[in-house]
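Participant: what follows is a predicted protein model with its sequence.
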Amino acid sequence: MQQSSKKILSILACASMLVTASVTITNNSFSAKQTQTVKAATVAPRSYGVDVSAYQSSSVSSSAKFAIVKVSEGTSYRNPKAKAQIASAKANGMMPMAYHFALFGANSTQAVAEAKYAVASAKAYGLTSGSYIACDWETGDGNNVNGGKSASAKAIIAFMKQIKASGYKPLLYSGASLLNNNINTSAVTAAFPNSLWVSSYATMGRIDTPNFNYFPSMNGVIIWQFTDNWRGLNIDGNISLLPLTTSSSSTAASSQAPSAGSVTAKKTVMTKSKIYNSEGVFTGRYATTYKTYNIYGGAVMINYTSYYRVGSNSYIKLANIDGVKRVLKSSTTIFNNKGVTTSTSPVASGTTVVTYGGQRTINGVKAYRVNKNRYMAASAF
């Protein structure tokens, strides 16, 4: 995040969805026009976002669905490009958010002063109340990260409480290592559930799509920054794990998700799926493949895994409904459950494809489901 002190951590690019040759793929083109219809007040789980500072352009024109703009640092620095970057995000249909680079370390009094400065900066640059403001707490520019886990968490919570009291939604950004070793993170998430924006990279260098095998296992994560060089653009990439919402009347981080008692969507289960309870324990029941279920509230995290609630104390893994994005390493055809090719032409290498469920064997070939009775060879990914 901080250009002068990159960590081995995260980014993610957003993709426009279309259906081609009976398979859902993502369009990798970078166009501002693609985001014109995005409702900036709501961003769905598994959406891509970027974060920017004075090191990036004033124009935030990507296919991401949210942009997190650095507005301030300490109590004396403001990003001179923030106003233009927030305006550009709005113009391109993206949800604008803000972050403040913390210098308060474990000092709660200084944390409150910095939070007030962050809010004043965000307001001056056009970020409306009810939007997210993240505390970027990491090494660099003199921020002391060795003040003790409890004292550091206390100061961070003081910052976040001031953000909330000012009418904004607080988040905490940091690297996975600092969250695990330098902050009493459980105290932060107890005060502000689902408020973590964590940075953790599978590797340095270009990353186009996140590899969830490298997702840092911790509760309370709402955004994952998975690269500092998304698609070779030298810009941080992020992915949302839970719904992102802005509201002028609701500022608590714990209220970010829709009401758990309301039906917010209808979604189709794309593969045989176990049904779990609220503690992540298998109930012995299965969801019917290709059946459409009511989704109550938004995505929820249970034991580091995203789920949708489909009934009373009944949860299905989000990946079995929304799928998992994978990139083709070689061109391949689409076939049905008999092994008969159904596509008129191969799907090109480099295409991002949504797959559902684990691998299955069809006529001796290991394959992923990519749509109803449509499969691709697993070896192509």
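Facilitator: Thanks, I have the structure now. Residues are numbered from 1 along each chain as shown.
Participant: only C-alpha atoms from now on, for both contacts and neighbour counts.
Facilitator: Fine.
Participant: surely Gly298 is in contact with Tyr308?
Facilitator: Yes. At 6.8 Å, Gly298 counts as touching Tyr308 under the criterion of Cα atoms under 8 Å.
Participant: separation between Lys266 and Tyr308?
Facilitator: For Lys266, the distance to Tyr308 equals 11 Å [Cα to Cα, to the nearest Å].
Participant: now swap in Lys83 and tell me
Facilitator: 37 Å.
Participant: out of these two, which sits in the busier spot?
Facilitator: In terms of neighbours (other Cα atoms under 10 Å), Tyr308 is the more surrounded of Lys83 and Tyr308; the figures are 24 against 20.
Participant: how about the more buried one, what does it touch?
Facilitator: Contacts for Tyr308 were tallied using Cα atoms under 8 Å, 6 or more residues apart in numbering; they are 295-300, 315-318.
Participant: okay, now the one to match up with it:
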Amino acid sequence: MKRVILIVLDSVGIGEMPDAHEYGDMGSNTLGNIAKARGGLHLPHLQELGLGNIAPIQGVSPKASPKGGYGKMAERSPGKDTTTGHWEIAGVVLERAFPTFPQGFPEDFIRAFEKRIGRQVIGNEVASGTEIIQRLGQEHVQTGKPIVYTSADSVFQIAAHEEVIPLEKLYGICEIAREMLDGDLRVGRVIARPFLGSEGNFYRTTNRHDYAIEPPHKILLDVVKEKGLHVMAVGKIKDIYAGHGVTDHVPSKGNKDGVDKTLAFIKEKKPGFIMTNLVDFDMLYGHRNDVENYAKALEEFDGRLPEILDLLEEEDILFITADHGCDPTTESTDHSREYVPLLVYGKKVIPGTNLGIRPSFADLGATIADYLGTEALHNGQSFLKELI
């Protein structure tokens, strides 16, 4: 019974890519810079798999004989957002980046959107999600006007207090936005950003919901499902891929819950593919430039890695990677254009395999498809023969 478990550590980049200057990300190195700022990271289990062999990380030593395969991957698509990174992992390489709106969305669109939803909006600017609800949250509570904002990524985000605009109503507003944002306005994701609390103490809840655009062709999850295998999605994976190929889905409320639910899927022993996104690194710490808690989250994941490894059976392969960077040590609070780490472990995997620098995230998807015996993906070169 072949199974693949893929864990995406959201935003855990491992050093700037050669074109990082085009994105204003010179010097970004999420793992390396956190380790330097912290005086070292304690990641013994990731170290055993070969994390320290990929790039210098203070406190994470290279191993003479890593237990797994190791390397890093470059993003071939332009961009540095969640959708682009996850899509490329699944076999979609973009020709051009999703549109961004550094000056906010066009006024004619906003007016048309307000007409469709039957209420005015406030905001329409580039902002941090945690900052904008503190600044505009009380006005929203008093007026019922949703808060619209974007970021350096291709997103249209709508924040609303759950006691002012109930979740189902907010989700409906987001669905209208997703329908309207087409053509030159076709952002990668519309995101519902519910929050609670009172003036001065507003906080985002875990009831976020993403509305992604449809992939342009078959992706990894589609071909695994078509093979008759299970595709088990944890966290925002189902949203990112607009539901494509998913047979079993559970939302997650943070990294701990995401790991718990990944372990539960592994214990079910269904043949196929488990894909997990652990979002806290990015959402709670990267975007808030919170170095210390980012570091703690990395160490907490490392501490739970043995639970995952202990459940792996003879035919299981575990892949650990990321979708982009989000270096909390830089002035920017946005994603960063970085390589992502690639770690592979399984009883059939040749220990210490140096996978080098893969030219595309799509190589990972191609390798998973190859191992599970599905049809080939549109992009990517399998490195399975190097592994087993």
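Facilitator: Arrived safely. Keep in mind it's a predicted model, so treat the numbers as computed, not measured.
Participant: TM between them?
Facilitator: Once the chains are laid over each other, their TM-score by TM-score structural alignment, normalised by the length of structure 1 reads 0.33; 207 aligned residues with a Cα RMSD of 6.7 Å.
Participant: hang on, the earlier thing: name the residues contacting each of Lys266 and Tyr308 of structure 1.
Facilitator: Common neighbours of Lys266 of structure 1 and Tyr308, counting by Cα under 8 Å, 6+ apart, are Ile295.
Participant: gap between Ile163 of structure 1 and Thr352 of structure 1?
Facilitator: Relative to Thr352 of structure 1, and taking Cα to Cα, Ile163 of structure 1 is found at 38 Å.
Participant: those two: who's more crowded?
Facilitator: Ile163 (26 against 23).
Participant: ok, now how distant is Asp322 of structure 1 from Ala151 of structure 1?
Facilitator: 40 Å.
Participant: and the nearest residue to Val234 of structure 2 once chain neighbours are set aside, what element?
Facilitator: Distances taken as Cα to Cα, 6 or more residues apart in numbering place Thr276 nearest to Val234 of structure 2, at 4.6 Å, with adjacent residues excluded. Secondary structure from DSSP states H and E places Thr276 of structure 2 in strand 272-278.
Participant: same check on Ala113 of structure 1?
Facilitator: helix 108-124.
Participant: which strands or helices does that helix pack on?
Facilitator: Taking 3 or more Cα pairs under 8 Å, 6 or more residues apart in numbering; DSSP states H and E as contact, the helices and strands that helix 108-124 of structure 1 lies on are strand 66-73, strand 95-101, helix 149-165.
Participant: buried ones in that helix?
Facilitator: 108, 110-119, 121-122 (16 or more other Cα atoms under 10 Å).
Participant: ok so, going back, for the contacts of Tyr308 of structure 1, give me TSV that also has distance to Asp51 of structure 1.
Facilitator: Putting the contacts of Tyr308 of structure 1 into TSV (distance: Cα to Cα, whole Å) gives the following:
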residue	distance to Asp51 of structure 1
Ile295	30
Tyr296	30
Gly297	27
Gly298	24
Ala299	23
Val300	24
Tyr315	32
Ile316	31
Lys317	28
Leu318	25
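Participant: filter these down to the ones in strands?
Facilitator: Counting by DSSP state E, the contacts of Tyr308 of structure 1 place 295-300, 315-317 in strands.
Participant: want to throw the residues you listed into CSV with distance to Tyr286 of structure 1 and neighbour count?
Facilitator: What follows is these, written out as CSV (distance: Cα to Cα, whole Å; neighbours: other Cα atoms under 10 Å):
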residue, distance to Tyr286 of structure 1, neighbour count
Ile295, 16, 22
Tyr296, 18, 21
Gly297, 21, 19
Gly298, 21, 22
Ala299, 19, 24
Val300, 19, 25
Tyr315, 10, 29
Ile316, 9, 24
Lys317, 11, 24
